[in-house]
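Colleague: Sequence first, predicted model second:
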Amino acid sequence: MEQLWARIERRLAELGCLDKMALRPGADPQAIAQLERHLGVVLPDPVKRFLAIHDGQDGTGLVDGYTLLSIAGIQQQWDGWRELDEEAMNADCADSMGSEPAGTIKPMYTNPAWIALTHDYGGNHVGLDLDPDLLGQPGQVIAFGRDEDVKRLLANSFPEYMDIYVAWLERARWNGQYLDVKE
């Protein structure tokens, strides 16, 4: 993860926006362990190493316009989702929920084993799925949230997602407010 973060920081510096991202210092192992206890999960080792280098950001827009969450932010987002009547929401929304590809993500509105790693200030996230559907893999990275009726598989693992992200970052531009890629 050290090499990955070095590549990310180097590219952000090239783009002239490293300071704007306001990357936080790394989280200590006790804070990561406390987060796992709070969430009732064991995070994949690459995610723990990632957070140990930079505990999220105080800026915005590092991950495709989304803010990279700190440990406190991950916990806050998870707690916010737990404030919903999950059983009722999942039942009420069952007919409109799906996954892409089908069978990889449980067709639910919310799941306590979906761990947000980013947020867009509108209730949408990129995060871990530690409770996949039959064709999925524990630790896969998904898009989920308020506006995501069809949850999307982004990568089969966190390291695979980070490879995709770094490739995206290599094509990105800093437009003065956020990173974007003109396709």
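Modeller: Okay, I see it. Owing to the predicted nature of the structure, the values given are computational and were not obtained by experimental measurement.
Colleague: alpha carbons only for contacts and neighbour counts from here, please
Modeller: Will do.
Colleague: could you pull out the helices for this structure?
Modeller: For the chain, the helices defined by DSSP state H cover 2-15, 18-21, 29-39, 45-53, 71-82, 86-93, 158-171.
Colleague: Got another one to weigh against that:
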Amino acid sequence: MQAYWTRWEKWMQKHAPKLPDTLNPGVAPATVDALERLIGSKLPADFKSFYAIHNGQQRVKTGLVDADQLLPVEDMITQWHHWKNVLDSGGFIYNEEIIASTPDTGIKSDWWNPLWIPITSDGFGNHLCIDLDPAPEGQYGQIITVWHEDSHRGILAPSFEAWMHQYITAIEKGEYVFVKKWGIVHKDTFLNYND
């Protein structure tokens, strides 16, 4: 997974030289163990190898993933607790019926599942997640979208490594640009403008 970080940091050095300063050092194994104990499941090896190099990024306005923060494991735990508290308090039940999402094939129809681990955040309850509890047609460790006010749950990639490959390749091809106010954003997004 070092190759992905090397490519990403090389792009950042060229297009956003201050952005690598937002990267955290590699995650401590004990922190990963704490997350795995909390969720009662093992995280994919590709994810752990990637985070051993950099534990996401600091909380800054400029995001690494389409304007969103690449969460450190400690913040994944915090976000997981927020969602779990809503689940446990009945927040995903309306008129005594469980609220369902409208997922892509391969994702369960939960509004949120305790084995959907947030890996990015826009600060408003929207995440990309590692799905450790896929539907039968899905894959363990697939990367999915979870927007708190949108019922659709989409699959972005079949694994963490596949997602990294897709994203970093798209960055290198010029499909993403650096915007000072937001960070790395898709070139066609409304966030790509000059103030």
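Modeller: Nice, I can see it. It should be emphasised that the depicted structure is a prediction, and the values quoted were computed from it without experimental measurement.
Colleague: Overlay them and tell me the TM-score.
Modeller: The TM-score (TM-score structural alignment, normalised by the length of the first structure) is 0.90; 181 aligned residues with a CA RMSD of 1.9 Å.
Colleague: Export the helices of the first structure as TSV, with columns for distance to Lys151 of the first structure and mean neighbour count.
Modeller: Output for the helices of the first structure, formatted as TSV (distance: least, CA to CA, whole Å; neighbours: other CA atoms under 10 Å):
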stretch	distance to Lys151 of the first structure	mean neighbour count
helix 2-15	27	15
helix 18-21	27	16
helix 29-39	21	14
helix 45-53	21	17
helix 71-82	16	17
helix 86-93	13	13
helix 158-171	16	16
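Colleague: would a markdown table of the ones you listed with distance to Asp129 of the first structure be doable?
Modeller: Converted to a markdown table, those look like this (distance: least, CA to CA, whole Å):
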| stretch | distance to Asp129 of the first structure |
| --- | --- |
| helix 2-15 | 22 |
| helix 18-21 | 26 |
| helix 29-39 | 13 |
| helix 45-53 | 12 |
| helix 71-82 | 13 |
| helix 86-93 | 16 |
| helix 158-171 | 10 |
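Colleague: Any idea which of these gets closest to Lys106 of the first structure?
Modeller: With respect to Lys106 of the first structure, and counting by CA to CA, the nearest of the helices of the first structure is helix 86-93 at 10.7 Å.
Colleague: Now tell me what touches the closest one from outside.
Modeller: By CA atoms under 8 Å, 6 or more residues apart in numbering, the surrounding residues in contact with helix 86-93 of the first structure are Met108, Tyr109, Thr110, Asn111.
Colleague: that older thread, please name whichever of the helices of the first structure is nearest to Leu117 of the first structure.
Modeller: That would be helix 71-82 among these, by CA to CA, at 6.2 Å.
Colleague: which helices and strands sit right next to the closest one?
Modeller: Applying 3 or more CA pairs under 8 Å, 6 or more residues apart in numbering; DSSP states H and E, we find helix 71-82 of the first structure packed against helix 29-39, strand 114-116.
Colleague: Which stretch among the helices of the first structure approaches Thr118 of the first structure most closely?
Modeller: helix 71-82 (7.9 Å).
Colleague: The closest one aligns to what range in the second structure?
Modeller: Aligning helix 71-82 of the first structure against the second structure (TM-score structural alignment) gives residues 73-84.
Colleague: Please apply the same query to stretch 104-111 of the first structure.
Modeller: Going by TM-score structural alignment: stretch 104-111 of the first structure matches residues 106-113.
Colleague: Do me a favour and get the end-to-end distance for the matching stretch?
Modeller: By CA to CA, to the nearest Å, the extent of stretch 106-113 of the second structure from end to end equals 14 Å.
Colleague: which residues touch it?
Modeller: So stretch 106-113 of the second structure is contacted by 83, 87, 92, 99-103, 133-139, 146, 151, 153-155 (CA under 8 Å, 6+ apart).
Colleague: Now do Ser41 of the second structure against Gly141 of the second structure, distance only.
Modeller: For Ser41 of the second structure, the distance to Gly141 of the second structure - CA to CA - is 11 Å.
Colleague: When those two are compared, which one has more neighbours?
Modeller: Taking other CA atoms under 10 Å, Ser41 of the second structure and Gly141 do not tie; Gly141 has more neighbours (26 against 13).
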